[in-house]
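Asks: Below is the sequence, then the predicted model.
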Amino acid sequence: MEWILLVVGLLLILGTGFFVAMEFALVALDQSAVQQEIEKGDYKGKAVLQCLKTLSTQLSSCQLGITITTLLTGYTLDIALQSMAVGTISSWGLSESVARVLTLVFSMGLATALSMIMGELIPKNMAIAISYPTARALAPYHLLFTKMMGPLVRSMNGAANKILNLFGLEAKEELSSARTPEELSSMVRRSADQGTLDSDTARFVDKTLSFAELTAVDVMTSRRQIQMLEDTAPVSDVIELARTTGHSRFPLYREDQDNVVGVVHLKKAVAVPEDIRPTLEAGALMEDVLRVPETVHLDSLLMQLREGALQLAIVLDEYGGTAGMTTLEDLVEEIVGEVSDEHDTGNTEELALKLGSGDWIFSGLRRPDEVNEYIEPLTVMENPAFETMGGFMMHALRRVPEEGDTVPVDGGILRVEKMEQRRVDRLRFIPQATENTEITEGSVRA
């Protein structure tokens, strides 16, 4: 009789393993991944997808199966092992009470170990390692069990959900397979760190995901750096400005740079006969220009530029004045990095220059997220109070910086190398600053 109970107990342990493996496989799987397998022709995956669409019910069914098999395992296996061990332990010459206690401890310990290893740990680890094959093999049988035990599963699930509702929580039948851009970016960076995705691809995907989070003010060329012309300027000035700057498009303003009225293209200027260029106003050749607020997101801005077949947009501040300008090339470079066109000199400025001493030199117009990514030891927290590294220095110093001013940051020290009037033109980052690092009189501690 004990041998029959032993076999039944071992089969019940396998039953526990079945439900444990199914439970962990369902939790580990993603609906979109299963859907892809089905689209490839794996129709057995439909049972898995059906389980995922009713995940709460299926997990409750797994829990019910685990509970039933575990209880029956304890009943059958304990009796079988006690019956088989009592004779051996009694032969050791121990008293009946001691032998009974040792037999109970032995049988319970062995039954628990077998149940944990064969019924819990092995199925769990297998389901985590090969989630889809495990779920694919077990799903049809599990759906049958759920159908058979449906009334009991639904009643228990309903009772649990009512208790959750008392605490203001609402149960969900399936997990959301959607991911936010932040979650996807985190997954991409983790994949790159683990070597499953090469760094260039990871950087491209990460920039693509974060693209929609950026606004026009993040990528625009500031008003101070824009080469503008008054709309009454002669066409010859357009050609001369193109020759000296290498640009082909110039915004035109009327009376004040806050009133940009259009944009003129070099190709229209050179099409004007030379004898007319000194007298013909650039405004006669101008085209309308797209105007957008600083807060417009880059994905929306890109769509507007493409729909209008435009190359640039004027960015307006909250008062309607000119804050800056952004081009289609700026948007593309935000994803793929620096892009050289036919007007570039070929000496595109590096985001940051590393010196032989280990220090870094970069423009004060760079954004914190750019230098954080490019200069690994440097970490500057982004803040709505500033958009550029020069703005960070002003924010930290609480005044207009001067050459030589320093601000301690995570990873080292930032020092103002060059000012252009009241704008921070160049910054130096000194990595791994120590307590003995010299701090100038105009420095602050961040």
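Replies: Arrived safely, thanks for sending.
Asks: only C-alpha atoms for contact and neighbour calcs from this point on.
Replies: Noted.
Asks: Tell me the buried residues in stretch 149-160?
Replies: Neighbour counts using 16 or more other C-alpha atoms under 10 Å place 150, 153, 157 of stretch 149-160 among the buried residues.
Asks: mind checking how far the second one is from residue 230?
Replies: If I follow you right, that is residue 153. 77 Å (C-alpha to C-alpha, to the nearest Å).
Asks: all helices for the stretch 301-446 of the chain, in order.
Replies: 328-336, 368-374, 389-397 (DSSP state H, counting those that start in this stretch).
Asks: Might you calculate how far stretch 402-422 sits from the centre of the chain?
Replies: 31 Å (C-alpha atoms, centre = their mean, to the nearest Å).
Asks: hold the first one in mind and look at this next one:
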Amino acid sequence: MVIGELVPKTVSLARAERVALLVARPFLWFLNTFHWAINLLDGVSGAIVKALGVSAPQVHGVAHSTEELQIQIRQARERGLLAPGEEKFILSAMELAQIQVREIMVPRPDMHTLPVESNLDEVMRAFATTQRSRIPVYRGSQDQILGFVHIKDMIWILLDRERRLAENQTPPPFDLRRVFREVLIVPETKPASELLAEFRAHRAGMAVVVDEFGSILGLVTMEDILEQMVGEIHDEFDVVEGPLTLADGALIFDAALNVRDLDAQYGITLPEDPAYATVGGFVLDQLGFIPKGGESFEYNNFRFSVVEMDGKRVARVKIQRVRSPEPDGNPANAADAMLQLAKGPKSPAGDS
């Protein structure tokens, strides 16, 4: 497989024009010599497949595997045909199909919701304090999400009430049930690429994520998916908070940080596992019990310590390098290595 497929494929992709010129004449001779045998085999196999009642698959003139496309994209970047940001965007978009919505959703404990009985003041106060444009609405408990209310609809209601009051008219009573919109319900295992297409088809921007039993796990927005391709998106209202850096170089992270983001932004790689999607989930998986705070363990030259708990949920985790990397130009000690990570997200290869 290595000699017969992978090596020739890689060489031909890297030196496409040169390889094509070398093999063109031999391939032409082979085709002219054995075309009758090829046509005969195609005809016989086609007749047998047709007799079995199976329709032959359509043949595409040009088809590339994901690996081939990734190689071509990286080579285009190396030759200067693509900017580093463009390469990262294309490769990230290709990986959307491998990302499940449970990995990028806002978990249920972090959801901002409103009971359907909320009055106008409570709804507007919720928008003001959360700085969200959409807030889910529930009846009874968060497992009964009815829909979501959009800030644009509330603005129209406020403007209409102001106009009526100016005209000495009595505004109609506010009822949140007449305002909220329908929300998409998606399973936790749905690929992010499919949800993006569903968002476009339904002209929606939010979906509620449920498990196999129909229990609410969290919510995911269009922004959550786009951030997997272009990185974190912050507007003028977002408070950007990075990890807290201690004097010894250790970093304290929010345990809700996704393991993919921990790798992409800080170069700390954790194993991907269906059992968890966040740093806090990784800590629970490694410990095997609900910690009380202060518990620690080592993994891949890093020490993970539980700094803060929120009930039974890990809230903050301290990560510290415990062994220096091999001398190959990397930081010489643990503190320097962690301080280098704390300077911010790493740049794509080739960035200045």
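Replies: Good, I have the coordinates. Note that the structure is a prediction, hence the values are computed from the model and not measured.
Asks: TM-score for these two?
Replies: Once superposed, the chains reach a TM-score of 0.70 (TM-score structural alignment, normalised by the length of the second structure), with 290 aligned residues with a C-alpha RMSD of 3.7 Å.
Asks: before we move on, the earlier item: I'd like the buried residues of stretch 149-160 of the first structure written out as a markdown table, with secondary structure and distance to residue 135 of the first structure added.
Replies: Below are these laid out as a markdown table (DSSP: H, G, I helix; E, B strand; the rest coil; distance: C-alpha to C-alpha, whole Å):
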| residue | secondary structure | distance to residue 135 of the first structure |
| --- | --- | --- |
| 150 | helix | 20 |
| 153 | helix | 20 |
| 157 | helix | 22 |
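Asks: Let me know the closest of those residues to residue 383 of the first structure.
Replies: Comparing these against residue 383 of the first structure with C-alpha to C-alpha picks out residue 157 as the nearest, at 46.5 Å.
Asks: From residue 90 of the second structure, how far out is the residue sitting nearest the centre point of the second structure?
Replies: With distances taken as C-alpha atoms, centre = their mean, residue 228 lies nearest the centre of the second structure, 4.1 Å away. Separation of residue 228 of the second structure from residue 90 of the second structure (C-alpha to C-alpha) stands at 11 Å.
Asks: Overlap of the contact sets of those two?
Replies: Both residue 228 of the second structure and residue 90 lack any common contact, where contact means C-alpha atoms under 8 Å, 6 or more residues apart in numbering.
Asks: mind listing the strands for the second structure?
Replies: For the second structure, applying DSSP state E gives strands covering 106-107, 114-115, 134-138, 145-150, 184-187, 206-210, 216-221, 244-245, 251-254, 296-299, 302-310, 313-321.
Asks: Onto which residues of the first structure does the fourth one map?
Replies: Right, strand 145-150 of the second structure. Strand 145-150 of the second structure corresponds to residues 260-265 in the first structure, going by TM-score structural alignment.
Asks: roughly how far is that stretch from the heart of the chain?
Replies: Taking mean C-alpha positions (C-alpha atoms, centre = their mean), stretch 260-265 of the first structure and its chain are 38 Å apart.
Asks: Now do the buried residues in that stretch.
Replies: Buried-residue list, stretch 260-265 of the first structure, by 16+ other C-alpha under 10 Å: 260-265.
Asks: do the same with stretch 254-269 of the second structure
Replies: Under 16+ other C-alpha under 10 Å, the buried positions of stretch 254-269 of the second structure are 254-262, 264-266.
Asks: out of those, who's nearest residue 283 of the second structure?
Replies: residue 255 (8.7 Å).
Asks: how close does residue 25 of the first structure sit to residue 125 of the first structure?
Replies: When residue 25 of the first structure is compared with residue 125 of the first structure (using C-alpha to C-alpha), they lie 10 Å apart.
Asks: Those two: which is more packed in?
Replies: Ranked by neighbour count (other C-alpha atoms under 10 Å), residue 25 of the first structure and residue 125 place residue 25 first, with 28 against 15.
Asks: okay if I get the buried residues of stretch 260-265 of the first structure as a markdown table plus distance to residue 175 of the first structure?
Replies: Listed next are those as a markdown table, based on distance: C-alpha to C-alpha, whole Å:
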| residue | distance to residue 175 of the first structure |
| --- | --- |
| 260 | 51 |
| 261 | 52 |
| 262 | 51 |
| 263 | 51 |
| 264 | 54 |
| 265 | 53 |
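Asks: Return the closest of these with respect to residue 413 of the first structure.
Replies: residue 260 (40.2 Å).
Asks: which residues does the residue nearest to the closest one when sequence neighbours are not counted contact?
Replies: Ranked by C-alpha to C-alpha, 6 or more residues apart in numbering and with sequence neighbours excluded, the top spatial neighbour of residue 260 of the first structure is residue 253, at 4.1 Å. By C-alpha under 8 Å, 6+ apart, the contact list for residue 253 of the first structure reads 228-231, 259-262.
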